[in-house]
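Asks: Sharing a sequence plus its predicted fold:
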Amino acid sequence: MIRTGVIGVGYLGRLHAQKLASFDDTRFIGVHDSDADRGAAVAAEFGTESFADPGELLGRIDAVTIAVPTTSHYRVAMQAIRGGVHLLLEKPIAAKVREGRALVREAASRKLVFQIGHLERFNRAVRDAAALLKEPRFIECHRLGPFGGRGTDVDVVLDLMIHDLDLILSFVRSPVAGIQAVGVPVISSAIDIANVRLSFANGCIANVTASRVSAKKQRKIRIFQEDAYVSMDFVEQSIQIFRRSWPQGRGGPAEISGELLETEKGDSLREEIRSFLDCVRTKDSPQVTGGDGLAALELAFRILRKMRSR
């Protein structure tokens, strides 16, 4: 039976603990948090143990979820890797590209499962839409929300936009050839709202907006390809698809018809963690590898450099 634990049980880490405690085919050993009172409270809530020393917890488990602040990702993840523990590390992979590269290299050398928590990959709408996509030509993303105080140790590009960067890279299998970007701080000292236009070598264009200072939450992506337009709402987990057809034959006028596809709503976080544990058990490569997380981070930093050069 796989022994599991969580390091970092703030808002998101607590949810990971909740999911891990619910699995009956694994053994949830415990949690660690830099705030001892918070660690003890979460441990009591889910009937497990709170460890004062993360090294002691790592010495007793096979797989760990790490949900500490981004600036601590490298230190905590490297400790887990060097302890021989498989890890699900929340996004972004690290606060610096060189740290991300070092983590990927070290995990590979020890043959560990190293999954990055790009949660949208496990959204049912995304999974269903991926089967409809052939060769996207234009992508438009909006990931907006009110200021909540979490994640402000990094820019909004690393906090929110990186979700969409990962998705776009998974949809468009082509190098990024050009970047136009602008971003500004509004409430925090870091960039709080940003817009990016990505040009790919195969001709695809992606327009991406991320904000953590908007009035209401919005998580949408629209993808256009030669024969269809796919619209996904991540909050509603819904898909609309519009197709072009020629009812009177190719020589006649084209028509656009749309439909709302039925998508079963699921628990993306639970499915993400279940997928990770399955990979630990089978030694298969995870759906979102450390390499995937690194690619998204490298693109994010190219965007940030472009913003700061303006």
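Replies: Noted; the coordinates are in hand.
Asks: Could you use CA atoms for every contact and neighbour count after this?
Replies: Noted.
Asks: Show me where the stretch 1-150 of the chain has its helices.
Replies: Assigned helices in the stretch 1-150 of the chain, in chain order: 11-22, 36-45, 54-58, 73-82, 97-109, 124-130 (criterion: DSSP state H, counting those that start in this stretch).
Asks: what's the closest of these to Gly203?
Replies: With distances scored as C-alpha to C-alpha, the stretch of the helices of the stretch 1-150 of the chain nearest to Gly203 is helix 124-130 (19.3 Å).
Asks: now that closest one, how far from the centre of its chain.
Replies: Helix 124-130 has its average C-alpha position 15 Å from the chain's average C-alpha position, going by C-alpha atoms, centre = their mean, to the nearest Å.
Asks: which stretches of the stretch 201-310 of the chain form helices?
Replies: 268-282, 290-308.
Asks: what angle separates the first one from helix 11-22?
Replies: Pointing back at helix 268-282 there. Orientation note: helix 268-282 sits at an angle of 60 degrees relative to helix 11-22 (axes from the mean of the first three to the mean of the last three C-alpha atoms, to 10 degrees).
Asks: Now tell me what touches helix 268-282 from outside.
Replies: Judged by C-alpha atoms under 8 Å, 6 or more residues apart in numbering, the contacts made with helix 268-282 from elsewhere in the structure are 2, 16, 19-20, 63, 86, 88, 113, 115, 117, 119-120, 122-124, 285-287.
Asks: related to what we said a few turns ago, mind putting the helices of the stretch 1-150 of the chain into JSON lines with mean neighbour count?
Replies: As requested, the helices of the stretch 1-150 of the chain are exported to JSON lines (neighbours: other C-alpha atoms under 10 Å):
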{"stretch": "helix 11-22", "mean neighbour count": "19"}
{"stretch": "helix 36-45", "mean neighbour count": "17"}
{"stretch": "helix 54-58", "mean neighbour count": "19"}
{"stretch": "helix 73-82", "mean neighbour count": "20"}
{"stretch": "helix 97-109", "mean neighbour count": "17"}
{"stretch": "helix 124-130", "mean neighbour count": "19"}
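Asks: Looking at those, spot the one closest to Phe28.
Replies: Between Phe28 and the helices of the stretch 1-150 of the chain, the shortest gap by C-alpha to C-alpha is with helix 11-22, which sits at 5.7 Å.
Asks: Taking helix 36-45 as reference, get the angle to the closest one.
Replies: An angle of 30 degrees separates the directions of helix 11-22 and helix 36-45 when computed by the same axes, to 10 degrees.
Asks: got a list of what the residue nearest the centre of the chain touches?
Replies: Here the mean C-alpha position of the chain is nearest to the C-alpha of His118 (C-alpha atoms, centre = their mean), at a distance of 1.6 Å. For His118, the contact set (C-alpha under 8 Å, 6+ apart) comprises 90-92, 163, 166, 288, 293.
Asks: From Val31, how far off is the closest residue to Lys283 other than its chain neighbours?
Replies: For Lys283, ignoring the flanking residues on the chain, the nearest one in space by C-alpha to C-alpha, 6 or more residues apart in numbering is Val113 at 7.0 Å. When distances are taken as C-alpha to C-alpha, to the nearest Å, Val113 and Val31 turn out to be 20 Å apart.
Asks: okay, now the one to match up with it:
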Amino acid sequence: MSAHLQQNQQKVLATGLIGCGHWGPNYLRVFQQLTGTEILQAADLNPQRRESLKSQFSAVEFCENASEIFKNPQIDAVVIATPATSHFELVSQALRAGKHVLCEKPLTLRIEEGQALTQLAAAQAKILMVGHTFLFNTGIRQLKSYLTQNLLGELYYLHSTRTNLGPIRSDVGAIEDLASHDISIFNYLLDSLPLEVSARAHSCLPHPHEDIAFITLSYPDKIAAHVHVSWLNPVKVRQMTLVGSQKMVTWDDINTTEPIRIYEAGVMQEPYYQDFGQYQLLPKQGDTHIPRLQMSEPLKAEVQEFLNAIHSQTPPFSDGNFGTGVVKVLDAIRASLNAGGSPIQISP
């Protein structure tokens, strides 16, 4: 059989997009750039938004209701990029309609809903993936390889800062919107959920959601982690620090040319001392290394992972179970806030 005939016989994966607001157009762009797939239909409740996108994506049929996508027999998979409060119902309908699903984070706002969707996807033999986009960031993947190689020695703690002036959401607060990124990264890097969390948050603007949050997480092996998030800050920061017994690493997502720096730094014990009064721990400063990374767009890598999972029928690593794990942590953070910042344990 000729290569031309083989190519013609390969089925193009037809996809539908639900939600064309802040993040949805990025999916339209990325799917347009990938081979072997296309977005046939896109649904959004806003008629002005649909009209403005038609000129950019003329091959896409825009509609008002998600039900039109669910009923379309040509569509194999659905991307859901709507407010988090709508995720459970839309993902449920998509899976029951026999569609594979890529859902934006967080998967749901309740643990029971995340578990129910994961079980439904398994029963329907469909792929359920959660769009934790930063897990596909080249820098985060590099941090993961350092931990796998034990490059840092014994890992002591992680710290993350994620701030900016907006965008301010109306459906969820800064914890679900921003901290969910850092929680998913920590869970991915450490291959575990935290054992315990505590949190304090503040609402400054006239709405019911928090604008600033400070979160402390305790992971297995006595690894501590801390997250600071705010969408009420004049400076855009996306930084993470990992501190180990041998080396320390920083990641700066805003620095696209040199996002990672490795510090030959640590603390050493004074080798010679006669009594406890002479005992001291000395800082050790060495070279700083800046590895060269081959950067790629995280969203494009995420979508490609989704397509590969469908073709191979192999669950992606950010599947329903992983997404529900993040929801578990968010739920514990909410419980800590309600308890005045008291530590809340997380069940496995």
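Replies: On my side now, so go ahead. None of the values given here were measured: they were computed from a predicted structure.
Asks: sorry, back to before: Asp159 of the first structure versus the residue nearest to Lys283 of the first structure, what's the distance?
Replies: Counting by C-alpha to C-alpha, the gap between Val113 of the first structure and Asp159 of the first structure amounts to 24 Å.
Asks: again, but for Glu272 of the first structure
Replies: When C-alpha to C-alpha is applied, the distance between Glu272 of the first structure and Asp159 of the first structure equals 19 Å.
Asks: With neighbour numbers in mind, choose between those two.
Replies: Neighbour totals were compared for Glu272 of the first structure and Asp159, and Glu272 leads with 25 against 20 (other C-alpha atoms under 10 Å).
Asks: Translate the more buried one into the numbering of the second structure.
Replies: The alignment partner of Glu272 of the first structure in the second structure, by TM-score structural alignment, is Glu302.
Asks: any idea how far the closest residue to Arg14 of the first structure other than its chain neighbours lies from Lys134 of the first structure?
Replies: Closest residue to Arg14 of the first structure apart from its sequence neighbours, by C-alpha to C-alpha, 6+ apart: Val42 at 6.7 Å. The span separating Val42 of the first structure from Lys134 of the first structure equals 44 Å under the rule C-alpha to C-alpha.
Asks: Check Ala43 of the first structure too.
Replies: Remark: distance between Ala43 of the first structure and Lys134 of the first structure (C-alpha to C-alpha) = 46 Å.
Asks: same deal with Thr65 of the first structure?
Replies: Thr65 of the first structure is 34 Å from Lys134 of the first structure, by C-alpha to C-alpha.
Asks: What's the match for Asn202 of the first structure in the second structure?
Replies: The criterion is TM-score structural alignment: under it, Asn202 of the first structure has Asp221 as its aligned partner in the second structure.
Asks: err, Gly55 of the first structure, not the other one
Replies: Per TM-score structural alignment, Gly55 of the first structure is aligned with Ser67.
Asks: So what's the residue count around Asp35 of the first structure?
Replies: Considering only other C-alpha under 10 Å, Asp35 of the first structure is surrounded by 12 other residues.
Asks: The stretch 101-250 of the second structure: strands as residue ranges?
Replies: The residue ranges that make up the strands of the stretch 101-250 of the second structure, judged by DSSP state E, counting those that start in this stretch, are 128-131, 155-165, 196-202, 212-219, 223-230, 232-244, 248-252.
Asks: Can you get me the centre-to-centre distance for the fourth one and its chain?
Replies: I take that to be strand 212-219 of the second structure. The chain centre lies 17 Å from the centre of strand 212-219 of the second structure; the measure is C-alpha atoms, centre = their mean.
Asks: try the second one
Replies: Put simply, strand 155-165 of the second structure sits 14 Å off its chain's centre (C-alpha atoms, centre = their mean).
Asks: and that strand, which stretch of the first structure?
Replies: Counting by TM-score structural alignment, strand 155-165 of the second structure falls onto residues 136-146 of the first structure.
Asks: For the matching stretch, which outside residues touch it?
Replies: Residues outside stretch 136-146 of the first structure that contact it (C-alpha under 8 Å, 6+ apart) are 160-161, 164, 168, 171-172, 203-226.
Asks: next one: stretch 226-238 of the second structure
Replies: Residues from elsewhere that reach stretch 226-238 of the second structure, judged by C-alpha under 8 Å, 6+ apart: 158-168, 174-175, 178-179, 182, 211-217, 252-254.
Asks: Write the PyMOL selection for whichever of the residues you listed are buried.
Replies: Selecting only the buried members of the contacts of stretch 226-238 of the second structure in PyMOL, with burial defined as 16 or more other C-alpha atoms under 10 Å, works like this:
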select buried, resi 158+159+160+161+162+163+164+168+174+175+178+179+182+211+212+213+214+215+216+217+252+253
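Asks: Average offset of stretch 290-303 of the first structure relative to the second structure?
Replies: Aligned to the second structure and superposed, stretch 290-303 of the first structure gives a mean residue distance of 0.8 Å (mean C-alpha distance after the TM-score superposition for the first structure).
Asks: Need the helices of the stretch 201-310 of the first structure in TSV (columns: distance to Ala102 of the first structure).
Replies: Rendered in TSV, the data for the helices of the stretch 201-310 of the first structure read as follows (distance: least, C-alpha to C-alpha, whole Å):
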stretch	distance to Ala102 of the first structure
helix 268-282	21
helix 290-308	10
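Asks: Tell me which of these lies nearest to Tyr11 of the first structure.
Replies: Ranking the helices of the stretch 201-310 of the first structure by their distance to Tyr11 of the first structure (criterion: C-alpha to C-alpha) puts helix 268-282 first, at 13.2 Å.
Asks: Mean distance of that closest one to its aligned residues in the second structure, please.
Replies: On the superposed models, the aligned residues of the second structure are on average 1.2 Å from helix 268-282 of the first structure, with distances taken as mean C-alpha distance after the TM-score superposition for the first structure.
Asks: Buried residues, that helix. List them.
Replies: Across helix 268-282 of the first structure, burial judged by 16+ other C-alpha under 10 Å covers 269-273, 275-277, 279-280.
Asks: Looking at those residues, spot the one nearest Ala107 of the first structure.
Replies: Checking these against Ala107 of the first structure with C-alpha to C-alpha, the nearest one is Val280 at 13.1 Å.
Asks: how near is that closest one to Gly30 of the first structure?
Replies: For Val280 of the first structure relative to Gly30 of the first structure (C-alpha to C-alpha), the value is 18 Å.
Asks: With Phe242 of the first structure instead?
Replies: The spacing between Phe242 of the first structure and Gly30 of the first structure, counted by C-alpha to C-alpha, is 48 Å.
Asks: So these two - more neighbours on which side?
Replies: For Phe242 of the first structure against Gly30, the residue with the higher neighbour count under other C-alpha under 10 Å is Gly30, and the figures read 29 against 17.
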